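J.: model the structure of this input:
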Amino acid sequence: MRILLQRVTRAEVRIRGELPDDPVRVSGRIGDGYVLLVGFTHTDTSAELEWMTDKVLGLRLFPDEDQKLNHDLGANGGALLVVSQFTLYADVRKGRRPSFVDAAKPDLAVLLYNQFVRSLRERGMIVETGEFGARMDVELVNDGPVTIWLEREAPSPST
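T.: Modelled structure (predicted):
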């Protein structure tokens, strides 16, 4: 599981229509908080989701009165905008076209995505989302800027 976390002062995700004249609609919008661009691989399980939930909610990325990063998202009263992004698993080591063989197939990825969002909400967080598999425009104001790469791989099976 991979997450690109960005601390923001505001963010929103808009869903484009299928045709050029189709209306664009806002799927999710937050003020202060984190935008989480989230990707899954085919070996991810509930263990990775729970670890990542704990990590995201425990990170102290908001400043205290001395401007030190000492407050977590909950203490700051922030929200989350969670957007699925399989391209986090792009492999560009060879050639010019990315390979996505390490990205989870959509049927598994949507289950993991929904479980991750549910886990965040169950911990009392305000969570807005994009739309899994849709063509989206994500607009954000990165605060700081603060951008953190998070990764949690499933343990290798013992041989």
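J.: C-alpha only now, for contacts and for neighbours.
T.: Noted.
J.: now the strand of greatest length in the chain: buried residues?
T.: Within the chain, and with DSSP state E defining each element, the longest strand by residue count is strand 136-151. Within strand 136-151, the residues that qualify as buried by neighbour count (16 or more other CA atoms under 10 Å) are 136, 138, 140-143, 147.
J.: one more sequence to fold, the one below, so I can look at both together:
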Amino acid sequence: MSARVEVEKQVVGEIERGFVAFVGVTGEDTEANVAKVGQKILGLRIFDDPDGKFNFSLKDVSGSVLLISNFTLCGDARKGNRPSFTAAARPEVANPLFESLATLLSSQGIPVQKGVFGADMRVFVENDGPVTMILDF
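T.: Coordinates of the predicted model:
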């Protein structure tokens, strides 16, 4: 698994083995949500052991995290053909929580790379498995 993110054709973040976390922050999210998500990312065992079973965490495999802010994850497309993003937190609320997640992971010894908050980004992901999880707190 590897991934990178580009802004204006310049690589701003890149990892080899680890997680790509697309982070959508809602208006109801708090530091408590950040702590839960961070602890889940740290402890989630989705990397194969020698027997091919999900037994290893990020720390076990010396993995990294690529964090991508993505308000469209908060979109609601249940009505009409254009999604509503009213559940997404305003940038002045979302960005500090996004940065808090990066700080929490870094403080636990996880190498963290990030996209640029609010930027138009191109994200390239080579997914292993593919293994994809939704963590909603």
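J.: give me the TM-score for these two chains.
T.: The TM-score (TM-score structural alignment, normalised by the length of the second structure) is 0.98; 137 aligned residues with a CA RMSD of 0.6 Å.
J.: before we move on, the earlier item: now the buried residues of strand 136-151 of the first structure in TSV, with distance to R29 of the first structure?
T.: What follows is the buried residues of strand 136-151 of the first structure, written out as TSV (distance: CA to CA, whole Å):
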residue	distance to R29 of the first structure
M136	13
V138	10
L140	10
V141	12
N142	14
D143	16
T147	19
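J.: and which of these is nearest A11 of the first structure?
T.: For A11 of the first structure, the closest of the buried residues of strand 136-151 of the first structure turns out to be L140, at 4.1 Å, with distances computed as CA to CA.
J.: so what's the residue nearest to the closest one when sequence neighbours are not counted up against?
T.: Of all residues beyond its chain neighbours, the one nearest L140 of the first structure is A11 (4.1 Å), with distances taken as CA to CA, 6 or more residues apart in numbering. In this structure, A11 of the first structure makes contact with 29-31, 35, 81, 138-141, judged by CA atoms under 8 Å, 6 or more residues apart in numbering.
J.: mind running it again at 6 Å?
T.: If a contact means CA atoms under 6 Å, 6 or more residues apart in numbering, then A11 of the first structure has 29-30, 139-140 as its contacts.
J.: how about the lengthiest helix in the first structure: buried residues?
T.: If you go by DSSP state H, the first structure has its longest helix at helix 106-122. By neighbour count with 16+ other CA under 10 Å, helix 106-122 of the first structure contains the buried residues 108-110, 112-113, 116-117, 119-120.
J.: okay, that helix sits on what stretch of the second structure?
T.: Residues 91-107 of the second structure are where helix 106-122 of the first structure lands when matched by TM-score structural alignment.
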